[in-house]
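Peer 1: sharing a model prediction with you, sequence too.
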Amino acid sequence: MSLCDVTLREAGQMPGRAYTIEQKIAAGTALDRLGLPLIQTGFPITGEHDTVVTRRLADTLEAEVVAIARAREDDIAAALESGADIIEVFIPISDRQLEAVIDDSRESAFDAAHEAIDSVRDGGAKAHLTLMDAFRTDAASVAPAFEQFDAPITLADTVGARTPPFVAGYLRTLAELGVSINRVGVHFHDDLGLATANALVSSQLGVDRVDVSVASLGERAGNPALEECVVAIEQDGDSGVVLDELVPVCRAVLDSLDETVDPRKAIIGEAVTAHESGLHTAAMLEDPATFEPYDPEMFGGTRQLLFGARTGQSAARELLERAEREPTDERIENLLERLVDDGPLELDAALEMAERVQ
């Protein structure tokens, strides 16, 4: 399974965003530090902006750079001109989208995709195919695509309508229809708050590719969070990325794009690895895993133990012992009073206080 980062394209589709070329170049360059195999940079037919970003990143990144294109001659020409390594052709496949987007049949959409893929290959790039709204399309109508096309195929939950049980059942149904799941890519949206969960279910079932975005940046509610997917996959598998760069890279991307996240945002929020509860900090002084699901340092983050008004006697005793002071009842009470007055303090400052307390 490989991860394809779609931050640069998806974030740019959010209302009110107008990232500069340099912002996107900086974000893409940071993402490349993760060792991701695929980075999707834009939609070149939309103009010079995405074309320049794609061209410059294709010239410099280790990752393969992906540009998207409709199954149209002018789209393919623009994508080829951008120098992208991979051109991802997308077509609608659900009845609703076929009618609203192209007002034509599924067979006509497949024919257009065949022509577009041939043009991509004739132009010297690799071709991928994305089926829009696939997860709201009967599996029996999707399975033939895997027989007709020899390109990698991504199935999109375009409006974020599906749940993990549905996704798992859908992929199993495709397998029963003869589709090799290791040929399937998936693209989810977070409209129901389930994009990351859907991505993880798909990963467990053996899909070839999962699209992700830093901090879920993307149109509407966004996409599966890159950082959440990596950490979750690493609990019992291999995400294939440079782990100790994860948090620094995600924060660098956010800084480059002038985006912020809530301090309580999973994995990359500043508050998610900070602990002040007396019970928690007392236990974590002995064994951090007592109240942590993962070691933040593994992913380039930091753990912050705070000592203040919530600190209890057990934690105060441990601080005194670490400061090589005898933890008498009087010293414990004095340290707790000082922590109430001057806290919350990080561990080093709390230890210095413990060294001085009478």
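Peer 2: That came through fine. Residues are numbered from 1 along each chain as shown.
Peer 1: when you work out contacts or count neighbours from here on, use the C-alpha atoms and nothing else.
Peer 2: OK.
Peer 1: where exactly do the helices run in the stretch 251-358 of the chain?
Peer 2: 278-286, 313-322, 329-342, 347-356 (DSSP state H, counting those that start in this stretch).
Peer 1: residue 81: how many residues sit nearby?
Peer 2: 16 (other CA atoms under 10 Å).
Peer 1: quick one: contacts for the nearest residue to it once chain neighbours are set aside?
Peer 2: In this structure, residue 81 finds its nearest non-sequential neighbour in residue 51, 7.7 Å apart by CA to CA, 6 or more residues apart in numbering. Applying CA atoms under 8 Å, 6 or more residues apart in numbering, one finds that residue 51 lies in contact with 42, 43, 44, 45, 78, 79, 81, 82.
Peer 1: point out the most buried one among the helices of the stretch 251-358 of the chain.
Peer 2: helix 313-322 (a mean of 21; mean count of other CA atoms under 10 Å).
Peer 1: ok, now which ones touch the nearest residue to residue 283 once chain neighbours are set aside?
Peer 2: Among residues not flanking residue 283 along the chain, residue 290 sits closest, at 6.5 Å (CA to CA, 6+ apart). If you count contacts by CA under 8 Å, 6+ apart, residue 290 has them with 280, 283, 284.
Peer 1: thought the first one was touching residue 287?
Peer 2: This points to residue 280. No. Using CA atoms under 8 Å, residue 280 is not in contact with residue 287; the gap is 10.0 Å.
Peer 1: before we move on, the earlier item: quick check: the residue nearest to residue 81 vs residue 211, distance?
Peer 2: Distance, residue 51 to residue 211, using CA to CA, to the nearest Å: 21 Å.
Peer 1: cool, residue 180 as well?
Peer 2: With CA to CA as the criterion, residue 180 and residue 211 are 19 Å apart.
Peer 1: looking at the contacts of residue 51, which are in strands?
Peer 2: Using DSSP state E, the subset of the contacts of residue 51 located in strands is residue 42.
Peer 1: tell me which other helices or strands the host helix or strand of residue 115 touches.
Peer 2: Per DSSP states H and E: residue 115 is located in helix 106-122. When contacts are defined as 3 or more CA pairs under 8 Å, 6 or more residues apart in numbering; DSSP states H and E, helix 106-122 sits against helix 73-81, strand 86-92, strand 126-132.
Peer 1: name the residues that touch it?
Peer 2: Here helix 106-122 has contacts from 71-73, 76, 80, 87, 89-93, 95, 98, 126-129, 145, 149, using CA under 8 Å, 6+ apart.
Peer 1: how about a cut-off of 6 Å?
Peer 2: Contact with helix 106-122 is made by 71, 127, as judged by CA atoms under 6 Å, 6 or more residues apart in numbering.
Peer 1: same thing with stretch 7-26?
Peer 2: With contact meaning CA under 6 Å, 6+ apart, stretch 7-26 is reached by 41, 42, 53, 213, 217, 218, 219, 256, 257.
Peer 1: just put these in CSV and tack on neighbour count.
Peer 2: Putting the contacts of stretch 7-26 into CSV (neighbours: other CA atoms under 10 Å) gives the following:
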residue, neighbour count
41, 29
42, 30
53, 23
213, 26
217, 26
218, 25
219, 17
256, 19
257, 22
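Peer 1: let's bring in a second model and compare:
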Amino acid sequence: MKSVVIDDTTLRDGEQSAGVAFTPEEKLSIAKQLAETGVKELEVGIPAMGEEECELMRSIVSLRLPIRLLAWARLTECDLLAAAGTGVHMVDLSVPASDIQIGKKLQKDRAWVLAEIARLVPLAREKNLEVCIGCEDASRADNDFLYRIAEAASNAGAMRLRFADTLGVLEPFSVYSRIQSLRERTSLQLEMHAHDDYGLATANTLAAVKAGASHINTTVNGLGERAGNAPLEECVLALKNLHAIDTGVDTRKIPKLSRMVEKASGRSVSWQKSVVGGGVFTHESGIHVDGLIKDRKNYEGLNPEELGRNHSLVLGKHSGRHQLRSSYKKLGIALTDFEASNLLARVRKFSTEYKRGPDKGELYNFYRQMQDSLAMYLGGSL
């Protein structure tokens, strides 16, 4: 089976989500859980933030996790030296690749970018750091200049090139074309860094892998700046089940990891969030439930057992008699056709009013109310 390496950036880009701030204990716990889940690389922080951040990064290094640890740094000597002092294995030296950011943000030119790569990559190698050149805003960069960056990085001794769709403005077809073009022109490892501003981060990441990317950036639950990054859980399951590509991640450990990051970040996971949402294996529609009961494959695109989860059948406005009978059978009550019709109307009315399905106690109450009403009707007709 083909494989791809996940370089997860929950502890760096994930924490850059506005309002998110992990405690040192939370960062250490998340790092350990990511490693236990099978993630091969972690981007663990930004040394330029100061000594407190550097000390925390050193603490993560001291865990001696069986994975590669990266620091994120700007393409400057001071950032590079700060990264070298943390003990990580690799540094992502990030620099704008688009003309607008090179000129307007850095007030530099293309020649400066190439010269700094040639100057700083060898220095990083002297400090025993493996190097990734991170092309910020690569999605708006000129293709020919990206090829020149890749050539300069390779000649200077870098290992990897990161293609960052910093603004989340690409779609899968253009991602495939651009990564494929880079793949044809460089032997560097290629890493895709996608943002979800148009809801395409996962799709763009898959397209990059199909085009030849060897590494991908993810964050747990899609945590990240603005609309977030490519969610680890979505990328892992989609690569595995849709493309037969292995990431080394134990999918049964994903729910625990998701809950840990949800709690630490203070960002609640949507009920319908792909893969890890509380309701993604919950079924109400009568037609779907009937088909699911007959054969799970009728309505199962993702096996919940891959995540240590199960299908859940709930009653609601769209439920049918078959599901209602099944629910009451579990309570030890066999319904007649008349009773099923009567109770189904009660369940639908309840669900519409309270925006949820009835629990066991409420189902018992519906049944008793129906029996009482029937007894009163029959008594009054005698």
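Peer 2: Everything's here; your move. Since the model is a prediction, treat every value here as computed from it, not as a measurement.
Peer 1: what's the TM-score once they're superposed?
Peer 2: In this superposition the chains share a TM-score of 0.87, using TM-score structural alignment, normalised by the length of the first structure; 351 aligned residues with a CA RMSD of 2.9 Å.
Peer 1: for residue 50 of the second structure, see how far away the aligned partner of the residue nearest to residue 283 of the first structure in the second structure is.
Peer 2: Alignment note (TM-score structural alignment): residue 290 of the first structure maps to residue 298 of the second structure. The spacing between residue 298 of the second structure and residue 50 of the second structure, counted by CA to CA, is 55 Å.
Peer 1: same question for residue 182 of the second structure.
Peer 2: In this view, residue 182 of the second structure and residue 50 of the second structure are 35 Å apart by CA to CA.
Peer 1: those two: which is more packed in?
Peer 2: Using other CA under 10 Å, the more surrounded residue of residue 182 of the second structure and residue 50 is residue 182, with 23 against 10.
Peer 1: picking up where we left off before, more neighbours: residue 180 and residue 211 of the first structure, which one.
Peer 2: A side-by-side neighbour count of residue 180 of the first structure and residue 211, using other CA under 10 Å, places residue 211 first with 27 against 17.
Peer 1: helix or strand: which one has the more buried one?
Peer 2: Per DSSP H and E: strand 209-212 holds residue 211 of the first structure.
Peer 1: same question, residue 59 of the second structure
Peer 2: Secondary structure (DSSP H and E) places residue 59 of the second structure in helix 51-62.
Peer 1: strands of the stretch 251-382 of the second structure, start to end?
Peer 2: Secondary structure of the stretch 251-382 of the second structure (DSSP state E, counting those that start in this stretch): strands located at 282-283, 312-313.
Peer 1: figure out which of these is closest to residue 161 of the second structure.
Peer 2: strand 282-283 (41.1 Å; CA to CA).
Peer 1: circling back to that earlier point, which among the helices and strands packed on helix 106-122 of the first structure is found nearest to residue 29 of the first structure?
Peer 2: Closest among these, once you apply CA to CA, is strand 86-92, at 17.7 Å.
Peer 1: quick one: residue 136 of the first structure from residue 328 of the first structure, how far?
Peer 2: For residue 136 of the first structure, the distance to residue 328 of the first structure - CA to CA - is 67 Å.
Peer 1: more neighbours, these two?
Peer 2: Higher neighbour count among residue 136 of the first structure and residue 328: residue 136, with 20 against 12, using other CA under 10 Å.
Peer 1: kindly state which residue of the second structure is aligned to that one.
Peer 2: Under TM-score structural alignment, residue 136 of the first structure pairs with residue 140 in the second structure.
Peer 1: can you check residue 3 of the first structure too?
Peer 2: By TM-score structural alignment, residue 3 of the first structure lines up with residue 6.
Peer 1: wait, a strand at its match?
Peer 2: Yes. Per DSSP: H, G, I helix; E, B strand; the rest coil, residue 6 of the second structure lies within a strand segment.
Peer 1: what about it, how many residues nearby?
Peer 2: Residues near residue 6 of the second structure, counting by other CA under 10 Å: 25.
Peer 1: same thing with residue 16 of the first structure?
Peer 2: 7.
Peer 1: same check, this time on residue 262 of the first structure
Peer 2: 11.
Peer 1: can you tell me, leaving aside adjacent residues, what's nearest to the equivalent of it over in the second structure?
Peer 2: Structural alignment (TM-score structural alignment) places residue 262 of the first structure against residue 270 in the second structure. In space, and not counting its chain neighbours, residue 270 of the second structure is closest to residue 277: 5.8 Å by CA to CA, 6+ apart.
Peer 1: shouldn't the one you found be in contact with residue 259?
Peer 2: No. Contact criterion CA atoms under 6 Å: residue 277 of the second structure and residue 259 do not qualify, at 10.0 Å.
Peer 1: hang on, the earlier thing: buried only: go through the contacts of residue 51 of the first structure for me.
Peer 2: 42, 43, 44, 45, 78, 79, 81, 82 (16 or more other CA atoms under 10 Å).
Peer 1: residue contacts, the corresponding residue of the second structure for the fourth one?
Peer 2: Taking TM-score structural alignment as the criterion, the aligned counterpart of residue 45 of the first structure in the second structure is residue 48. The contact partners of residue 48 of the second structure, taken as CA under 6 Å, 6+ apart, are residue 79.
Peer 1: how close does residue 48 of the second structure get to residue 123 of the second structure?
Peer 2: Distance from residue 48 of the second structure to residue 123 of the second structure, by CA to CA: 17 Å.
Peer 1: also residue 172 of the second structure?
Peer 2: 36 Å.
Peer 1: and the helix holding residue 115 of the first structure, what's buried?
Peer 2: 106, 109, 110, 112, 113, 114, 116, 117, 119, 120.
Peer 1: over in the second structure, find the residue span it aligns onto.
Peer 2: With TM-score structural alignment as the criterion, helix 106-122 of the first structure aligns to 110-126.
Peer 1: run the chain-centre distance for that stretch.
Peer 2: 32 Å (CA atoms, centre = their mean, to the nearest Å).
Peer 1: that one vs the first structure, average distance?
Peer 2: Superposing on the first structure and averaging over aligned pairs (mean CA distance after the TM-score superposition for the first structure), stretch 110-126 of the second structure comes out at 1.9 Å.
Peer 1: so which residue is smack in the middle of the second structure?
Peer 2: Geometric centre of the second structure, nearest residue: residue 231, 1.2 Å, by CA atoms, centre = their mean.
Peer 1: distance to residue 204 of the first structure added to the helices and strands packed on helix 106-122 of the first structure, as TSV?
Peer 2: Below are these laid out as TSV (distance: least, CA to CA, whole Å):
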stretch	distance to residue 204 of the first structure
helix 73-81	33
strand 86-92	24
strand 126-132	21
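Peer 1: most tightly packed of these?
Peer 2: strand 86-92 (a mean of 26).
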